[in-house]
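Fold the following and give me the result.
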Amino acid sequence: MLFNGLPRESVPKLERPASLREQVYEALLDLISSRSLHPGQHLVESELAGHLGVSRQPVREALQQLNTEGWVDLRPAQGAFVHEPTEDETDQLFVVRTLLETEAARLAAIGSSGQGLDRLDELCANGEAAVAADDVGAVVIANATFHACVMELAGNAVLAELAAHVEQRVRRYFTPNVRQAWVEHRELISAIADRDDARAQQVMHAHTVDARTRFPARPGS
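Okay, here's the model as predicted:
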């Protein structure tokens, strides 16, 4: 038998999936990371439950999980509040983002394909159009999709997984409509097309470091 010789108490009992709790968790995480729920905002269980059409229990459980992951602060006798990252937290986040994105740019330049370059060009054009239309929401989506495509071209699944986690945290920072960012994207495409991994690294490093200067210490401030 598979568990012969193991004490019964050492074999964990699997709980039934808490699908409703996970749905509430995902919904709240999306609202926080997209800044629909603002840093510092008081999260009232009853109001959230009413808006989401669920009881307070899955909301309470989701808030506890979000607190564990640093998205929400649970304050005794006060309730739950959307976490406000400190300047140090912000700096640390962007340092990690720079490391991951720079390595992805290098790998993408080494292994890029014509089809991948066409996709980057298309995404860059979408972003430029969104900037011209002053559509901040579309710019945010286009930017995230562009960087995700670079990760895909890098061909490293672990790197992409880590970068996706970091990018989700970056989303909660206000992204201004900056034309220069898309000029830098064009420079990156050129470097990748030339298979110049050193220049791709340089362009991406400068791009991500410059991005940090566009964000205030606290999202939305």
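
only C-alpha atoms for contact and neighbour calcs from this point on.
Will do.

dump the residue contacts of Leu43.
Gly79, Ala80, Phe81, Val82 (C-alpha atoms under 8 Å, 6 or more residues apart in numbering).

7 Å instead, please
Applying C-alpha atoms under 7 Å, 6 or more residues apart in numbering, we find Leu43 in contact with Ala80, Phe81.

From Ala157, how far off is it?
According to C-alpha to C-alpha, to the nearest Å, Leu43 stands 35 Å off from Ala157.

Here is a second sequence; please produce its structure as well for comparison:
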Amino acid sequence: MTTISAGPGAGAEPAGTRHVKRPQPLRESVYEALTEMIIDGTLERGRHLVEVELAELLGVSRQPVREALQRLNNEGWVDLRPGFGAMVHVPAEDEVDQLLAARAALESESARLAARHASKEDLAKLRDLLKVGTAYQEAGDIDGTVRTNGELHSLITQMSGNRFLVDFAAQVDRRVRWYYTPVAPVRGAASWREHSRLVKAISEGDEDKAAQIMREHTEHTRKAYHDLQSADPAPETPDPTPRRRRRTS
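So this is what the prediction gives:
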């Protein structure tokens, strides 16, 4: 039997080696899936979350679900209560006010800078998003409306040219989408008329007007959110009975 020597340098990686990125850890995929389900209302506020049901729903074991719920709790999406378990967080009034106030400050400055730095390509993208979002709104497509709303706001922030504004805005983006989703039908056409005025001010290079319109726009969203909650307040004590999702063929 012949033994083949590995030769000198065995174990050393050859020059130019590039490691292929490993697949995303399962707990990360579960975390992303649950976060999006909370944002879009599939897992509604105050809902009792049962590990075994979520694991069945996502086709995974309970361990990555447990790890994801812990992370969601740390980030304020889920509340873990001893002796009861996990439930989707119900935002308090001041919590929403604080986030939307921060958003107003970030985005009004972003709009002002966007009016200063906007390129023809940027403006073309904004106008395209405006058309798409208006079409979604008129068709009653809430998911499309919310998604396009987020894309338009994100683009304006990127147009500011300030990477710190971009980073800060990214940190609150998902939370803002969560708060905006239930008010999207209420804001409706008014929101996209405001977007149209905003895009016009940016295209004209009117920094002060762009900032003012953005500030008023975010304030209208904040007020609509509170009006909606006053009309249909979330229960303070959620129903502890687990709810099973209806299977669809």
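
can you give me the helices for structure 1?
Using DSSP state H, the helices of structure 1 run over residues 19-33, 45-52, 56-68, 87-111, 114-132, 136-154, 157-170, 179-193, 197-213.

Next, format these as CSV and append mean neighbour count and distance to Pro39 of structure 1.
Shown next, in CSV, are the helices of structure 1 (neighbours: other C-alpha atoms under 10 Å; distance: least, C-alpha to C-alpha, whole Å):
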stretch, mean neighbour count, distance to Pro39 of structure 1
helix 19-33, 17, 8
helix 45-52, 14, 16
helix 56-68, 19, 13
helix 87-111, 19, 13
helix 114-132, 17, 25
helix 136-154, 20, 18
helix 157-170, 16, 12
helix 179-193, 19, 25
helix 197-213, 18, 18
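
so can I have a markdown table of these showing distance to Pro219 of structure 1?
Converted to a markdown table, these look like this (distance: least, C-alpha to C-alpha, whole Å):
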| stretch | distance to Pro219 of structure 1 |
| --- | --- |
| helix 19-33 | 10 |
| helix 45-52 | 22 |
| helix 56-68 | 18 |
| helix 87-111 | 9 |
| helix 114-132 | 21 |
| helix 136-154 | 14 |
| helix 157-170 | 10 |
| helix 179-193 | 19 |
| helix 197-213 | 12 |
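
What's the separation between the equivalent of Thr98 of structure 1 over in structure 2 and Glu151 of structure 2?
Residue correspondence to structure 2 (TM-score structural alignment): Thr98 of structure 1 is matched to Ala104. According to C-alpha to C-alpha, Ala104 of structure 2 and Glu151 of structure 2 sit 16 Å apart.

cool, Leu100 of structure 2 as well?
Leu100 of structure 2 sits 17 Å away from Glu151 of structure 2, taking C-alpha to C-alpha as the criterion.

Give the aligned equivalent of Asp88 of structure 1 in structure 2.
In structure 2, Asp88 of structure 1 lands on Asp94 (TM-score structural alignment).

swap in Ile141 of structure 1?
By TM-score structural alignment, Ile141 of structure 1 lines up with Arg147.

Nearest residue to the alignment partner in structure 1 of Asp206 of structure 2 in space, please, no chain neighbours.
Under the alignment (TM-score structural alignment), Asp206 of structure 2 pairs with Asp196 of structure 1. Nearest non-adjacent residue to Asp196 of structure 1, counting by C-alpha to C-alpha, 6 or more residues apart in numbering: Ala109, 6.0 Å away.

What is the aligned counterpart of Asp79 of structure 2 in structure 1?
Match for Asp79 of structure 2 (TM-score structural alignment): Asp73.

Contacts only, for that match.
Asp73 of structure 1 neighbours (C-alpha under 7 Å, 6+ apart): Asn67, Ala80, Phe81, Val82, His83.
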